[in-house]
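*Asks:* The following comprises the amino acid sequence and a computationally predicted model.
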Amino acid sequence: MLVGVPVGWGFEQAASVPVAFVTAYYALVDVAGVRAGESVLVHAAAGGVGMAAVQLARCWGVEVFATASEAKWGVVRGLGVPAERIASSRDVGFEGCFRAVSGGRGVDVVLGSLAGELVDASLRLVRRGGRFVEMGKADVRDAGEVAEVCGVRYRAFDLGEAGPERLGAVLREVVSLFEAGVLELLPVGVGDVRRVGEVFGVMRRARHVGKLVLSVPSVGGVDGGWTVVSGGSGVLGGVVARHLVVGRGVRRVVLLGRRGEEAPGVGELVEELRGVGAEVRVVACDVADREALAGVLSSLGGGVSGVVHAAGVLDDGVVESLSGDRLAGVLAAKVVGAWNLHELTLGYGVRSFVMFSSAAGVLGAAGQANYAAGNTFLDALAAFRRSRGLPGVSIAWGLWAERSTMTEGL
């Protein structure tokens, strides 16, 4: 029942896959026996199992109908389900809607997870000889009675009934579909295991989309990995390095900067950090240079546990004076550097990924349109990472008290 974690997945992403996708696969294939050309109604299609079922059904050539709360319809449309085949999971209106769209035929299979009159409406939608698979089990019906009254094959199931050999085979097949690019990871909401009650409260109220995952916290530095600081040879990089070592207990720090050890004050900083027990490396590396950055990361035998992207360049001027070159220099440090760090550390399972954005991107700053755009990208990248269950924080700093190379001319 074990399979290797695909390259690029963190633990939280990996945790989001087995239950959701194996349940959906087993329900559709083993229990329902769905075939290409048939139609399936997936209830609660914005939940973990529901989203997995929609993806699997579509990749097998099965026509999908779906219900979800109206606020989540956009999520279901994003899975490729046409708007006319999406309806609310809160009332029986979906019966008339889907009957009309299907030309009165109904559907071949229902994946059920509702109760009461919603189950009755779903049963009426299944064509005679079709299948109703109950996953939620909040309102289990008698299979013999359903067959007699509705002419439908009804079955409620527990995933454990498949046994470890079959579950292992399904899990391997699911992962192979991910590796082939057929399936996509679900949106993941990550909650600290120490606040598990709150996480289950969110699940009980169906406030989430996709899958909820509990994370196990780590104290900075105790896992032995390196924390990489871009812009680490600058003034702010020094402030950050001191905070990581003294305030957060990080024991291994890599300071990346274009000037490396030649940057002013770096020697004193390294001596100070080593004096309190930290292992420090200073490397001359522009994070916008993907090949050079990849080489640095691969040289860190203990792996990477944290990233702080503090690199930045200014080239101020009014909008009309901006050129491609004046944009490129600023965006290379912020955007290209951040994306390189994002992609190249995907396989390391980093516990923290912090980016230094700016108030310029949130509030606007005179003469800094290029800098504002670069920092807004960092804000979006943090949201992008978090939606995939990866750590990501973007801090919109204002002006620092310390005078730096970037601010000394302001």
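*Replies:* Thanks, I have it. Numbers count the residues shown, from 1 in each chain.
*Asks:* C-alpha from now on. contacts and neighbour counts both.
*Replies:* OK.
*Asks:* Where do the strands of the stretch 101-250 of the chain begin and end?
*Replies:* Along the stretch 101-250 of the chain, counting by DSSP state E, counting those that start in this stretch, strands occupy 107-112, 126-134, 153-156, 188-192, 211-215, 226-230.
*Asks:* Please tabulate those strands in a markdown table, including the columns distance to Met1 and mean neighbour count.
*Replies:* As requested, the strands of the stretch 101-250 of the chain are arranged in a markdown table below (distance: least, C-alpha to C-alpha, whole Å; neighbours: other C-alpha atoms under 10 Å):
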| stretch | distance to Met1 | mean neighbour count |
| --- | --- | --- |
| strand 107-112 | 25 | 26 |
| strand 126-134 | 24 | 21 |
| strand 153-156 | 23 | 20 |
| strand 188-192 | 23 | 20 |
| strand 211-215 | 20 | 21 |
| strand 226-230 | 32 | 26 |
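*Asks:* Could you export those strands to a markdown table, including columns for distance to Phe356?
*Replies:* Output for the strands of the stretch 101-250 of the chain, formatted as a markdown table (distance: least, C-alpha to C-alpha, whole Å):
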| stretch | distance to Phe356 |
| --- | --- |
| strand 107-112 | 45 |
| strand 126-134 | 48 |
| strand 153-156 | 51 |
| strand 188-192 | 22 |
| strand 211-215 | 24 |
| strand 226-230 | 10 |
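*Asks:* And here is the other one:
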Amino acid sequence: DVPHLLDALGSGPRPAAVLTAPAPPDPEDGPGGTGPLGAVRDRLGSVTELLRAWLAEERFEDVPLVLVTSGAVATGPHELPAPVDAAVWGLVRSAQREHPGRFVLLDLDDPDTLPEGLAALLADEPELAVREVRFLVPRLTRATGAGELSAPAGTDTWKLVSEGKGSLENLALAPAPEAAAALAPGQVRIAVRAAGLNFHDVVLALGMIEEDQDRFGYEAAGVVVETGPGVSGLAPGDRVLGLVRDGFGPLAVADARLLTRLPADWDFTRGAGVPVAFLTACYGLTDLAGLAPGDTVLIHAAAGGVGMAAVQLARRLGAEVYATASRGKWDTLRAMGLPDDRICDSRTLDFEHRIRAATGGRGVDAVLGSLAGEFVDASLRLLAPGGRFVEMGKTDIRDPERIAARHPGVTYHAYDLNLVDPDRVRQMLADVMAWFADGSCRPLPTTAWDLRQAPAVFRHMSQARHTGKLVLTVPRPLDSDGTVLITGGTGTLGGLVARHLVTAHGIRRL
């Protein structure tokens, strides 16, 4: 608050600017009530008081107050603003219009570090963001689509490919005539609306693993357009989700056993984030680890897609869950109901000592692994007699016989969902959808990007910045036989958009 600021300034040299990071009020105690709306209302109330108090200090009328936030503004397609801090930016922007020069907004990716050269910019820029030691400022420029991939024109048979290993810059959209080939018995062709991105896709694009066929996109949601011989239970027009082949494109082919209907109240983005995460977690924890009520399990990377699904399934099975994640993602695990004493840092090896102490030296009955190197060794040491290590990672696969020799009584399983019997996948998919229906499991939070932004999204996943699932939506041309709704359609911009839709896209129903 301002009194504390003034006390801190004292009678020392006059500052060029004053930085403050207002602490958000506790939503449990604030007058706005609990929940997101209450948190926003209370935060804006406290910031409003701060702004008014600063404006009342005439002796600092030429000293800007810099309000510091973290994650309040998106500087690129891979960022989503934090709702509470984003609301603060909206409020302060209004104050800036009424009182030019009195306030500055500064958004940091590392809230504990102030970048060099900041002071020189505060006098000229009302808004600043810092990302990876770079200053970013808002500017209006002509959109160029820089960094976006271009789909082949005049066809809907294309897919995402890598034109060379080792760099995500080699990703491209290339013709895929095989997407329209005749269907084999038991196959289904779907028009993909959204497809889930997985770590397997990223390491494959980077050349970190080798496969006979470099295929991206193993899960998708869309609409059935054709069924092959012998398929029953699915028909053109059905909305479905499941495991597919080459899902990063307008058309994909799937074994009918690996698809199920999309719930009526789900959109395609939500559906695309379900199959791989929940099926991988289900097979690893039930078929391989044999998790039972009362067992203890360590789930690594628990804030990722498979990790969040595994936490839900393990708790549904009656197991006691310990989890690792980077510290910035611990709130995600807390929101899932995990107490702090069962959450560990995935960036250090301290989890071994913390969990051993928490379990009275016994360790855990099962580990769902996705890390590598020393983290695997530490996890193996944590297993109690009869323990099961289930490895879903791709970059550090161990020899089960050597594991058994070094850790007597411990079993090691490395697995790939693509190698699981389709009939077993069909049963698991039915079970998972039943768990959603009865409320014992919930779909994962998803963040969606246009498929043409694939290089940026792959890079975002490779840096492990996300929680939940990343989903790529497939661009579709406007349907001239469809209907377009324009909000604000009688205004100047609305009229221009309407004319463009008619003349450039042949739309007839507006």
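*Replies:* On my side now, so go ahead. Values in this document were obtained by computation on a predicted structure and should not be read as measured data.
*Asks:* Asp421 of structure 2 pairs with which position in structure 1?
*Replies:* In structure 1, the residue paired with Asp421 of structure 2 according to TM-score structural alignment is Gly163.
*Asks:* Next, count neighbours for that match.
*Replies:* 10 (other C-alpha atoms under 10 Å).
*Asks:* Ok, Gln427 of structure 2 next?
*Replies:* Burial measure for Gln427 of structure 2: 12 neighbouring residues, criterion other C-alpha under 10 Å.
*Asks:* And for Ala264 of structure 2?
*Replies:* The number of residues packed around Ala264 of structure 2, counting by other C-alpha under 10 Å, is 7.
*Asks:* Could you look up the SS state of it?
*Replies:* Using DSSP: H, G, I helix; E, B strand; the rest coil, the secondary structure recorded for Ala264 of structure 2 is coil.
*Asks:* Which residue in structure 1 aligns with it?
*Replies:* Matched across to structure 1, Ala264 of structure 2 falls on Val7, judged by TM-score structural alignment.
*Asks:* Likewise for Arg316 of structure 2?
*Replies:* Checking with TM-score structural alignment, Arg316 of structure 2 has Cys59 as its match.
*Asks:* What sits closest to its match if chain neighbours are left out?
*Replies:* Val182 (7.1 Å; C-alpha to C-alpha, 6 or more residues apart in numbering).
*Asks:* Tell me which residue of structure 2 lines up with the one you found.
*Replies:* That one, Val182 of structure 1, aligns with Ser440 by TM-score structural alignment.
*Asks:* Hmm, its match is touching Arg316, no?
*Replies:* Yes. Taking C-alpha atoms under 8 Å as the contact criterion, Ser440 of structure 2 and Arg316 are neighbours in contact, 6.9 Å apart.
*Asks:* ranges for the helices of the stretch 301-410 of structure 1?
*Replies:* Counting by DSSP state H, counting those that start in this stretch, the stretch 301-410 of structure 1 has these helices, from start to end: 324-331, 337-344, 359-363, 369-387.
*Asks:* Now the second one: buried residues?
*Replies:* Spelled out, it's helix 337-344 of structure 1. By neighbour count on 16 or more other C-alpha atoms under 10 Å, the buried set for helix 337-344 of structure 1 is 337-342, 344.
*Asks:* quick one: that helix aligns where in structure 2?
*Replies:* Residues of structure 2 aligning with helix 337-344 of structure 1 are absent, taking TM-score structural alignment as the criterion.
*Asks:* how far does stretch 270-277 of structure 2 stretch from start to finish?
*Replies:* Between the opening and closing residues of stretch 270-277 of structure 2 there is a gap of 12 Å (C-alpha to C-alpha, to the nearest Å).
*Asks:* That stretch: how far from the chain's middle?
*Replies:* Centroid separation for stretch 270-277 of structure 2 versus its chain: 12 Å, with C-alpha atoms, centre = their mean, to the nearest Å.
*Asks:* quick one: contacts of it?
*Replies:* Residues from elsewhere that reach stretch 270-277 of structure 2 (C-alpha atoms under 8 Å, 6 or more residues apart in numbering): 194-196, 218-221, 241-243, 262, 305-307, 309, 417, 429, 443-446, 469-471.
*Asks:* Going through those residues, which ones are buried?
*Replies:* So, by 16+ other C-alpha under 10 Å, the buried ones in those are 194-196, 218-221, 241-243, 262, 305-307, 309, 417, 429, 443-444, 446, 469-471.
*Asks:* Cross-reference these with the helices and report the matches.
*Replies:* Judged by DSSP state H, those include 305-307, 309, 429 as members of helices.
*Asks:* Nearest to Ser346 of structure 2 among these?
*Replies:* Within those, the smallest distance to Ser346 of structure 2 is 12.2 Å, found for Gly307 (C-alpha to C-alpha).
*Asks:* quick revisit: okay, the ones in helices among the buried ones among the contacts of stretch 270-277 of structure 2 in TSV with distance to Ala129 of structure 2 next?
*Replies:* As requested, those are exported to TSV (distance: C-alpha to C-alpha, whole Å):
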residue	distance to Ala129 of structure 2
Gly305	29
Val306	32
Gly307	31
Ala309	34
Leu429	43
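*Asks:* State the pair within those residues that is farthest apart.
*Replies:* Looking across these, with C-alpha to C-alpha as the criterion, the two at the greatest separation are Gly307 and Leu429, at 17.5 Å.
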